[in-house]
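Engineer: sequence-free structure coming up:
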């Protein structure tokens, strides 16, 4: 728990931070790393340095000038909440505005009693209650009864690690969790193989065929084997932190330290993660630190009569678009809560990293709403929340201190420079940022551009549009594009014909077009990655329809809040053709060592022909986006040698026409003009609306 710093200690921390800054960012070159890597940032170097120095000052303050570590600071979950001791129990809560706090629950008939009355720890805003071993037991339900000047209310403790909902009353309560035989991880250490990082974005509850809420155990048994077979090496799990409303997709969090009980027990989540690790699959949690649910009884909205205990006051208190509350990242106690939350998920559940949701909303006072971000000046014009920037920087420092192999990903749409750059260079320290421009580009192209007008130069530029010093996660579509009000790529391409012509042998032209472009869009996006690739579960095989969670407007139905695996398993339908292609596509990419780090070398593009060719390592990617023109002996200058076909979107096994003979080895043709370059002509037959990948032998 942090305490207020004196002016003297704060000044000392600042002095130490400045001294460290001079050493870490100036060195022999006058420019900080971000500016060295991008000279267009030079006019904003003072702002970049200011943010860096702010983070250094805060680190010095929280670690007492290096006497502790950030990990030491971020251990609130070991102190606050309910814990079993060698003898008895201890409960603690931070509630500076409270005047009295009682624990009420099954153990005292939900009544206030002196035995369960907390005591304020002198000189702090913390409360503590020590109980005998028999005072409470595993499985008991409980809450806090909090009183403050002018009011009182029942509350779920902010730091509690288990919350359950009564099926009849729908009321949430904290639950004592201390099983006699807690789950013990079998896989003690795990080093993810992320070369490249291939993410299967998923949701536990909707990860099964049945019209219900799926469980951790069902996901472990039914979905993890599919992920492994399909070739993905990471899952990004949504909606883990407890949330009152299932339909929020997990983005209105109430209990930040409690894994959602809708899907099972904490031990079952641990077993699921352990099983994933045994399969070689990393597990990333979709963490929500950008805002919190407004609920007061279940959440942090008014824990002890002070609605601003965790959140900004005044106009910044509520998020104008999300109907939620905005954390005050300028408070050390809030930093303590959120940083401890990061460490908790790493150590208690062995998660391998985080995808931070809503980072754009955190970075700007405007939450990025209504802003265009057309130039660098838009990132340094004084409307940025330096407290939030500092928190994100500290979170990355902490996470990699606790686990150097951990993965951090930022979901950020504005393009803030430095987000996924090294901290030492003045960056915020994320390992990756989401390439959110790519799905937007594909949606716009499919909606607005005729097939015969598709510009391959534009495609190539868009899938490579990123800062050279920041790795990205490329994707064609995520869960965002599958929700009600939007459409998946397959539905944009085929629409209602999905229902009537997706049986093999019964495809019409709309379906054939959709199947061809679905594969090509994925291949060109994956082929140009510089970090990782993401797919939302089911989209790889063209899962039909949208995602719609149970709500009043649909009669509380689970029909669209599930994944119909029976479709891809049915060999009479076209879905399995897309699934088979996706699996083979990942195999090809993984066959090239460190594929994500190999240069993307353009070989050829011709917008008139709608043909694009580029090379990565020994792999040559060729695309013919023309809907009507096939080309014979279309030539490309490539390194001299022999080439074999390793993937063809037009192969019959993937729902294509099978026009080309992919068994033949392609030899380059001599041209004396290019002898010095050691290049010759590779001539190929390119069917309309198809792509092929070749490997140099």
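Structural biologist: The structure has been received and is ready for your questions. Just so you know, these numbers come straight off a predicted model, no measurement behind them.
Engineer: going by C-alpha atoms from here, please, whenever you check contacts or count neighbours.
Structural biologist: OK.
Engineer: please enumerate the helices of the stretch 351-500 of the chain.
Structural biologist: Taking DSSP state H, counting those that start in this stretch, the helices of the stretch 351-500 of the chain run over residues 359-363, 386-402, 437-448, 456-463, 489-494, 497-500.
Engineer: residue 515 is nearest to which of these?
Structural biologist: Closest to residue 515 of those is helix 489-494 (CA to CA; 7.7 Å).
Engineer: which strands and helices sit next to the closest one?
Structural biologist: Secondary-structure packing of helix 489-494 (3 or more CA pairs under 8 Å, 6 or more residues apart in numbering; DSSP states H and E): helix 437-448, helix 509-527.
Engineer: contacts for that helix, please.
Structural biologist: Outside of helix 489-494, the residues within contact range by CA atoms under 8 Å, 6 or more residues apart in numbering are 443, 446-447, 477, 481, 498, 510-511, 513-515, 518, 542-545.
Engineer: structure two is appended below for comparative analysis:
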């Protein structure tokens, strides 16, 4: 053979992989269509294969190019990596690895670092080389200078297969971009698009960490969708799942016949609730694999942020385990020290490599310092989902208005810890599945009260400290629960109530983005001042949001079925306060009982801790926002 058998790879190329320091493993592992020097022909084209299987007795690559009979790979000296260059292979050819484990059994496996895969239920890996030319230079330049905590962020969470069933990445690049632009969201969050075998897992059980699912097209088609979103000024967040992976025999599990990516001990290596394996975060090669995967999506697909799924399951060794079914750490505690070190590593690395990127933790416990910098002892995330706010506010929402006064603290308690982390307020897919009911059906009583309550709730949410996230379909109050096998019920957005709520979401997003008082100081106590936190008898809450330039937005929400007329509030400045939102407007399918005639006057009369006082009318189950700009 006249050319290099390993396509230019040597054992030295994998030193970083074995030390946990290689953060770009996709450039060496997987299948790469390359040109290599050849003594006879000068150069030849082909595909270089490389796969980590240190305990294997033998490894073959199989595909249509060898009638699925197998070409032998060899161990690259000193690496535990098997490789081979095969000349003449075309791009987009299918392949798998056949691996003989230490037990002598041959197992057929897909490539852990494949860039593309067959569409489920088929699973062969596909040789793929991107030729996409990006057109989002302006967006990427702005991202590198971004200050996410001081900028608006309203996120639309989406399951690509269920938004409009049957749409491809290319079709979504037109339809989704147009819709998000009209609605005014700043970001879209994609539920995992990494290749996965089981559609009802929604992508949370990943079999191809480096391969976008082929259900909607090719990898460059996804790049086109992201590019179009960026050109429209919309950021893209991707759900990332480093906490566990499925047990499918052809995927990562027991990859070379041994527990390679996962812990061998089921007390550390399996989630019995989910039927999945847990990554071995203490293994350097696993660290390299996962941190490279995170960087891969950000660099190769221009993803703007990663929402890390199920962080709590990573942090605690006893997560969802009975006594005696878990192994304490070296100090006898329940914290998973290796996972904590890994999360700190990936967060620190990504923020250093890609300024402006978003790292978001879906973490449901009170673990301290989730969004505290690593150098200060934190986990280093940029944001954390505020699951406490979500649980409390949804409990309140489901109460009949006459009983809400007895649980008023459900809406006020979140301010006790509002500035302890950098929060995102999530109303996600998890809240509208598995018998929990849609948002509309959580609310008691008739349709008028249901829609009015939702309008008040979302305005309360959009004015509360923290960024916002809402799941698709919630913006027009779809009645059924989320079902990935069908499209959203778009037709209802033409109906009374549904269309009004959808129009409100559009206005909420645009008003929010136009007023820095609603977002600039989200993580600073100076950005929020209670007007009245204690009016449980009226089911009312009121506060002022402030920005650094001295502008104010006063937000008053009435969660009772009775109007608040001539309701006395304190305000930080005298003069005219313009009404910029009233959720009872006829435009939103409300009753149109405004009462404030577009503005209220604040008099120089002390009220509580404020220097001015005004009287405002707030319709039943409604919110009113008032604006007072700083004087020039």
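Structural biologist: All right, it came through fine. Small disclaimer: the values here were computed from a predicted structure and weren't measured.
Engineer: what TM-score do we get after superposing?
Structural biologist: Superposed pair, TM-score by TM-score structural alignment, normalised by the length of the second structure: 0.87. Supporting alignment: 583 aligned residues with a CA RMSD of 2.6 Å.
Engineer: and the helices of the stretch 351-500 of the first structure, which is most packed in?
Structural biologist: A comparison of the helices of the stretch 351-500 of the first structure by mean neighbour count, using mean count of other CA atoms under 10 Å, puts helix 359-363 on top with a mean of 23.
Engineer: re the thing from before, closest to residue 37 of the first structure out of the helices and strands packed on helix 489-494 of the first structure?
Structural biologist: For residue 37 of the first structure, the closest of those is helix 437-448, at 21.8 Å, according to CA to CA.
Engineer: average offset of the closest one relative to the second structure?
Structural biologist: For helix 437-448 of the first structure, the mean deviation from the second structure after alignment is 2.8 Å (mean CA distance after the TM-score superposition for the first structure).
Engineer: so what does that helix touch, helix or strand wise?
Structural biologist: With contacts taken as 3+ CA pairs under 8 Å, 6+ apart, helix 437-448 of the first structure sits against helix 456-463, strand 472-475, helix 489-494.
Engineer: next one: the residue mapped onto residue 499 of the second structure from the first structure from residue 487 of the first structure, what distance?
Structural biologist: Aligning on TM-score structural alignment places residue 499 of the second structure opposite residue 576 in the first structure. Remark: distance between residue 576 of the first structure and residue 487 of the first structure (CA to CA, to the nearest Å) = 20 Å.
Engineer: more neighbours, these two?
Structural biologist: Legend: neighbour count by other CA atoms under 10 Å for residue 576 of the first structure and residue 487, higher for residue 576 (23 against 20).
Engineer: who's in contact with the stretch of helix or strand that one belongs to?
Structural biologist: Element membership for residue 576 of the first structure, per DSSP states H and E: helix 575-591. Residues external to helix 575-591 of the first structure that are found in contact with it (CA under 8 Å, 6+ apart): 195-196, 229-232, 502, 515, 519, 523, 527, 540-543, 567-570, 595, 646-647, 649, 653-655.
Engineer: just the ones in strands from these, please.
Structural biologist: 646, 647 (DSSP state E).
Engineer: determine which residue lies closest to the centroid of the second structure.
Structural biologist: When the second structure is reduced to its mean C-alpha position, the nearest residue by CA atoms, centre = their mean turns out to be residue 307, at 3.4 Å.
Engineer: distance of whichever residue in the first structure pairs up with that residue relative to residue 696 of the first structure?
Structural biologist: Matched by TM-score structural alignment, residue 307 of the second structure corresponds to residue 355 in the first structure. From residue 355 of the first structure over to residue 696 of the first structure the distance is 36 Å, taken as CA to CA.
Engineer: my guess is residue 82 of the second structure meets residue 52, correct?
Structural biologist: Yes - the pair residue 82 of the second structure / residue 52 is scored as a contact, 6.3 Å apart, by CA atoms under 8 Å.
Engineer: could I get the full set of helices for the second structure?
Structural biologist: 15-19, 137-144, 160-163, 169-183, 219-231, 266-269, 284-300, 311-315, 337-353, 387-397, 409-412, 439-442, 447-463, 498-514 (DSSP state H).
Engineer: mind checking these for the one nearest to residue 101 of the second structure?
Structural biologist: Checking the helices of the second structure against residue 101 of the second structure by CA to CA gives helix 284-300 as the closest, at 18.7 Å.
Engineer: once aligned, what mean separation remains between the closest one and the first structure?
Structural biologist: Helix 284-300 of the second structure differs from its equivalent in the first structure by a mean of 0.7 Å after superposition (mean CA distance after the TM-score superposition for the first structure).
Engineer: any buried residues in the helix or strand harbouring residue 57 of the first structure, and which?
Structural biologist: Using DSSP H and E, residue 57 of the first structure falls within helix 45-62. Within helix 45-62 of the first structure, the residues scored as buried using 16 or more other CA atoms under 10 Å are 45, 47-49, 51-62.
Engineer: can you check stretch 165-184 of the first structure too?
Structural biologist: Neighbour-count burial for stretch 165-184 of the first structure flags 165, 172, 173, 174, 175, 176, 177 (criterion: 16+ other CA under 10 Å).
Engineer: now that stretch: how far from the chain's centre is it?
Structural biologist: 27 Å (CA atoms, centre = their mean, to the nearest Å).
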